[in-house]
Structures are given as C-alpha cells and as structure tokens.
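Engineer: The sequence and its predicted three-dimensional model are supplied below.
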Amino acid sequence: AYPYAVDPAELPAVLWTAHGGQAAGTALARVLAGDVSPAGRLPQTWYADDADLPGLLDYDVIGARQTYLYFEGTPLFPFGHGLSYASFAYGDLTARAGDGAVRVSFSVTNTGDVTADEVAQLYARAVDASVPRPRRELLDHRRVTLVPGETAELDFDVPLTAFAFWDVAQDRWRVEPGAYELLAGASSEDVRLRTTVTLDGEPTLPRAVLATGLAAAGFDEQRGIAIVDRTKVSGDAVTPAGPEPGELVYHACDFGRGVREVTVEVAGEGTVELSLDGGPALAVLSPAAPTSGPYDYVSLSASIAAAGVHDVRLKLRGPLRLAHAGFSG
C-alpha cells in the first residue's frame, strides 16, 4: 500500500495492487486478460525522486509543501491517478452556491471501445486565501460504469463546510469569503474542467490576544520549531527542533488600547524573546533555573508596551518548551 521508486520509461504499462485478499490472483488475471477494465486510483502521491520527500518526522505539511495538497513539483504519478482500457471525456461543468451547499454538475462520456469504470474527481482551491491553503483539495468523487459511447450526468452536493479551514487564530473551522475554483477531472493533476464560485463566509479577524493569548502551537509561520506534547496526557507545546534558535510568527495580534505585561508558560531551560513586526526584542524571559522535567511548567512575566495590531514574533533558545503566551493591560 506504499509508493514505489520505479522508472516506468521502459515499461509499456504498470499494474499495481495492494492488500490483496484470497481472490487477488483471479482479479489480477481478469484485468490482465482484459475481461474487466481496471479502475483503481492512487490514494497517495508517488514522488519521482527521493529529493522530493521531506524528513521522515517532519509533519509540517504546509511548510514542507508535502502531499498532493501542497507539493509543487512534478510527481511520478499524482494522487488520484489511474488508467483503464477506455478513455473518457468530460463536459458541461456548472456550479451554483446556495442553501448551505454548492451544487456541482458535469458529464462523463466513455469515448473508448470497451465497457469501463471512470472515477470522476472534484477538487477545489481558494483563489485569494488569507493564509496558505492547498493547491487543490479533493471534495468528492464518483465511480461510474459506462459502455462505449455512454454519457453519465454527475451531480454533487458539496456542503459549505467542505470549504472550511482550521483557523489557528480563532481556534476553529472557518469558511473564508471569496472565490473558489472548482476542478473536475481524472486525477489531482489531470484536470479537464474548471469553473469558479463565490462563497459567503466569515471575514478574517485579528487575534484577540487580550482574551485568549497565544497558544504556542497555533502559529502562522515557524522556522526551526518542532511541535511536542505539552503533557503526557494532552495538549501541544513547541520547542526548537535543533541546537539553533527557533522562531514563531503570529500574524495580526490585536492588543487593543494597550498591554503592559506578557506572561509565558515554559518548561526546561532557555529563553523566550518577544518582538513585534520584526523589531528589537521587547522582552526576554528565562527560568531562573531549569525546571525539574519537560512537563513541569512555570509562568514567567515581563513588562512590555504594545497597542493596536501587530505581528508577534517569539524566538526560542535552548531546550525550552513553550505552551502559551498571555497578555494583560
């Protein structure tokens, strides 16, 4: 069930199967003999080179541009890819938003010489997103069996929630208003039809840091940071991924009419440096002595002066775990 490092240049065809059961031999024989047309689709990206792969323990799929959602290179075989003994044509794409869903319709025609299944796939992408969003994201798919020359009209009712993203600033799912491109085709890269629909949603708001503070793992950007367990039971914290300092960025933090103090919850040893908009450090906080363990947090406070909306940058030095930063006026 995993991708392979294979050079298909000298191969007229590749047949791949995974997790075969007791009837796998019979099924493969029927496919090879042409009794049935294959219709499997890849559930993952097959990369062309090891250099396209991130570190094994790198789970930042956005920062590392991982998976079909963010990968910008040319894969060996893309997510959703699969061939059959027939060809298919797509047409008549329409989309209409309303009543809590987007109604999408298009047609698929078997233009080949044998009866075969096609797996029609529907993707979407936010056109002018305020945060990094997927290049395209699978919304739905439909497998249809068509005889030569037959056309199927496919209808999809996609709930508006399918267009939502996890807003780290609001700590919840949110549908952003604006244009969304809908893409229909035979894989994540084999797009045959496109159209655009405009959706209502909730506007982007600054982070209400006076009310909620900043959850350390709710960053917008990071450099040299690893997400770790806050406790043995639940929660997230962050720490430098290596010996070099790590940096966190939180965009559009609203300090209202002003704050006078910052408080951080940390464990271990090291320092937290706070700055605004890339300026000089306004506060440097460090435990007087290392805590007794990575889950033994202490609260540290320092005076600062900030008002209005700013980007907050937190630089971490040393083997320090940061769980939360709070602000008070």
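Structural biologist: Structure's in. What do you need?
Engineer: Please make it C-alpha for all contacts and neighbour counts, starting now.
Structural biologist: OK.
Engineer: just the helices in the stretch 51-200 of the chain please.
Structural biologist: 67-70 (DSSP state H, counting those that start in this stretch).
Engineer: Where do the strands of the stretch 201-329 of the chain begin and end?
Structural biologist: With strands called from DSSP state E, counting those that start in this stretch, the stretch 201-329 of the chain shows them at 214-215, 221-223, 225-229, 236-240, 246-254, 259-268, 271-276, 281-285, 298-306, 309-317, 320-328.
Engineer: Which elements pack onto the shortest one?
Structural biologist: To tie it back to what came earlier, the one meant is strand 214-215. Helices and strands touching strand 214-215, by 3 or more Cα pairs under 8 Å, 6 or more residues apart in numbering; DSSP states H and E, are strand 320-328.
Engineer: Then the fifth one?
Structural biologist: With contacts defined as 3+ Cα pairs under 8 Å, 6+ apart, strand 246-254 has these neighbours: helix 209-212, strand 221-223, strand 225-229, strand 309-317.
Engineer: Give the buried residues for that strand.
Structural biologist: Within strand 246-254, the residues that count as buried by 16 or more other Cα atoms under 10 Å are Gly246, Glu247, Leu248, Val249, Tyr250, His251, Ala252, Cys253, Asp254.
Engineer: want to compare, so here's the second one:
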Amino acid sequence: GTALARVLAGDVSPAGRLPQTWYADDADLPDLLDYDVIGGRQTYLYFEGTPLFPFGHGLSYAAFSYADLETRVTDDALHFSFTVTNTGDVPADEVAQLYTRAVEPTVPRPRRELVAHSRVRLEPGEQSTLTFEVPLPSFGFWDVARGAWRREPGPYEILAGASSEDIRLRTTLLLDGEAAAPRPVLRRGLDAADFDEHSGVAIVDRTKASGDAVTPAQGRSAELVYRDCDFEGGVTAVTATVSGDGVVEVSLDGGAVLAVLTSQAPDASPYDYSTQRAEIIAEGVRDVHLRLRGPVRLAHVGFSG
C-alpha cells in the first residue's frame, strides 16, 4: 500500500513495462486454444491492428529523448549505442528497448522482435549512452525447409524506442547469410508439422515421448502446403507414416489429386503408426499439397524413385 501511494503521489516515478500486448477489443483475440500466432497475426510480433497498450508500454512522470544511434558489425555480433536524456523535471527510470525486423523476408517474419533492453535511472537533464551487443544468431529463424537455423541475407531494420510501437530511432543494415533453397525431399522427406501454410489442422504429439504429427481439427478436413520441394530427376512413389482411420491425398501445385494413401486402423492406438505407399510421378521443384480427411494422424511423408 505504501509503495502504491508513493507512486500515485508522485514521490516515485513508475517504470514498469508490459510483457505482453493488451488488445483493444475481444474481436482481436484468437480462440483460447489457437496457438498459431503467425497465421492468426497475434502478439506484438505479428499483430497488425492498434492495441490498447503495446508490448513494452509503460508510464513515467518524466519524459525521455533518444538520439545518436550508432552501429558496428563484428564477425559474431552487432553492436549498437544511443543516448537517452531525461527531459523531465523528476528523477526517473527509462527502459530503452531495441527491436529488429527483416525488411525483405522470403517467409513470414515478425513485424519487429525484441533483441535487447536496458533500464537506466536518470536525474532531470542527465544523459546516458546505452550500449548493446546482439549476437548474429539472434537474426536467424528456424527454417522448416532444411530443419536448421538460418539467417537470410538482406536488409534488417534496427529500431530503438520506449515500446514496440513507440520507436524513436531507426537504421537499416545489410547482413549476409544463407539464401533460401528448395526442400531436399528425396533426402529428408517432409515432416508433417513442417508445413508452410495450413488450414483446418491440429498439431498433436507424434509419440508419448517426443515429436509432432498433424491431424484434421475436429469436424474438418486439413489442408497442408509445402513450398519448393525439389524432386530432382524425378520420383515414382510416395509414402506416408500414419495412424488412425482416414485418407491422405497428395497433389502438386494445387492441381488434381495424384496419389491417395489410406489408413484403416480405427481401434488402434494413435501412436501405432504404419507406412502406406502409392505411386506418383513428379520431378523438378514443385509445391506439395496434402489433404487429410478423417481422424488420421500424419507424421511424415517420403518420396522415392
């Protein structure tokens, strides 16, 4: 009670910051069990609406200015510095935040992503230079096409400010990295949960111990898309690791169904997988489309020829 009274009376300037987005309307919220923040454009990473209070937001009895953003790149990190000045009339803390975003991503990436922050206490008129070291791996993402972390080459915007929406300074850097490459489906196949696009899908446990599989959401059929699959010189067969009772249909580039794989084990455990095989003709780089009908679990798709 004493602490709250001191803040309300202005004896102490607050400096708390929100660790989540506060949405302005219930319509902005996803279903309680919908964890697809990318597809649903949720959290500060992807939300494109106007929040009631953004990630990183906080109040103060002072005001702060930001200036002199400088950057330096070394072999394994990016180094940033900028000055923060208390332009208010009372001593206060500021929580300066550093965000980044890929400017020209080839896959969906966050609108901005917090990579560092620093809390500094300043007297009225006092200035402080804040420095940050951000490891280069912080600019990477998990590439489902290759099953590894990858940093895309290209421009990255650096944003400094008082919240995810209150950006005071910005600059753009060019970083090197690994260019996108087709999925090596002859070597790795397709893990079912490593899709690029989906609808009507629920991700479930592949086994009781580890791994992921996919299944249609209740009462729906599932659609899965895997972009840029490299069949090289050609394949003649497709296999699916499945359990339960249902059908997996395979097509290329959204065209006609080329292969149908059926699992018929309605009374078996969902962890009792079998491998189903069908003929298919494919070559070159194509988009693979899968449709799942019925309560079937799909863990993996393979190709051979």
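Structural biologist: Now that the structure is in, tell me what you want to look at. Please read these numbers as outputs of a predicted model, since none were measured by experiment.
Engineer: just to revisit the earlier point, for the strands of the stretch 201-329 of structure 1, give me JSON lines that also has distance to Leu146 of structure 1.
Structural biologist: Listed next are those as JSON lines, based on distance: least, Cα to Cα, whole Å:
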{"stretch": "strand 214-215", "distance to Leu146 of structure 1": "52"}
{"stretch": "strand 221-223", "distance to Leu146 of structure 1": "47"}
{"stretch": "strand 225-229", "distance to Leu146 of structure 1": "48"}
{"stretch": "strand 236-240", "distance to Leu146 of structure 1": "49"}
{"stretch": "strand 246-254", "distance to Leu146 of structure 1": "51"}
{"stretch": "strand 259-268", "distance to Leu146 of structure 1": "61"}
{"stretch": "strand 271-276", "distance to Leu146 of structure 1": "60"}
{"stretch": "strand 281-285", "distance to Leu146 of structure 1": "65"}
{"stretch": "strand 298-306", "distance to Leu146 of structure 1": "65"}
{"stretch": "strand 309-317", "distance to Leu146 of structure 1": "55"}
{"stretch": "strand 320-328", "distance to Leu146 of structure 1": "55"}
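Engineer: Could you work out which of those strands reaches nearest to Asp140 of structure 1?
Structural biologist: strand 221-223 (29.8 Å; Cα to Cα).
Engineer: Could you pull out the strands in the stretch 1-150 of structure 1 for me?
Structural biologist: Using DSSP E, counting those that start in this stretch, strands in the stretch 1-150 of structure 1 cover 88-98, 101-110, 116-126, 137-146.
Engineer: which bit of structure 2 covers the third one?
Structural biologist: Using TM-score structural alignment, strand 116-126 of structure 1 corresponds to residues 92-102 of structure 2.
Engineer: mean deviation of that stretch from structure 1?
Structural biologist: Stretch 92-102 of structure 2, aligned to structure 1 and superposed, deviates on average by 0.3 Å (mean Cα distance after the TM-score superposition for structure 1).
Engineer: my read: Leu252 of structure 2 touches His289, true?
Structural biologist: Yes - contact criterion Cα atoms under 8 Å: Leu252 of structure 2 and His289 qualify, at 5.8 Å.
Engineer: Between the two, which contacts overlap?
Structural biologist: Shared contacts of Leu252 of structure 2 and His289, defined by Cα atoms under 8 Å, 6 or more residues apart in numbering, are absent.
Engineer: Which one's more surrounded, those two?
Structural biologist: Using other Cα atoms under 10 Å as the criterion, Leu252 of structure 2 and His289 rank with His289 on top: 22 against 19.
Engineer: Map the more buried one across to structure 1 for me.
Structural biologist: In structure 1, His289 of structure 2 lands on Arg313 (TM-score structural alignment).
Engineer: One more: Leu4 of structure 2?
Structural biologist: Using TM-score structural alignment, Leu4 of structure 2 pairs with Leu28 in structure 1.
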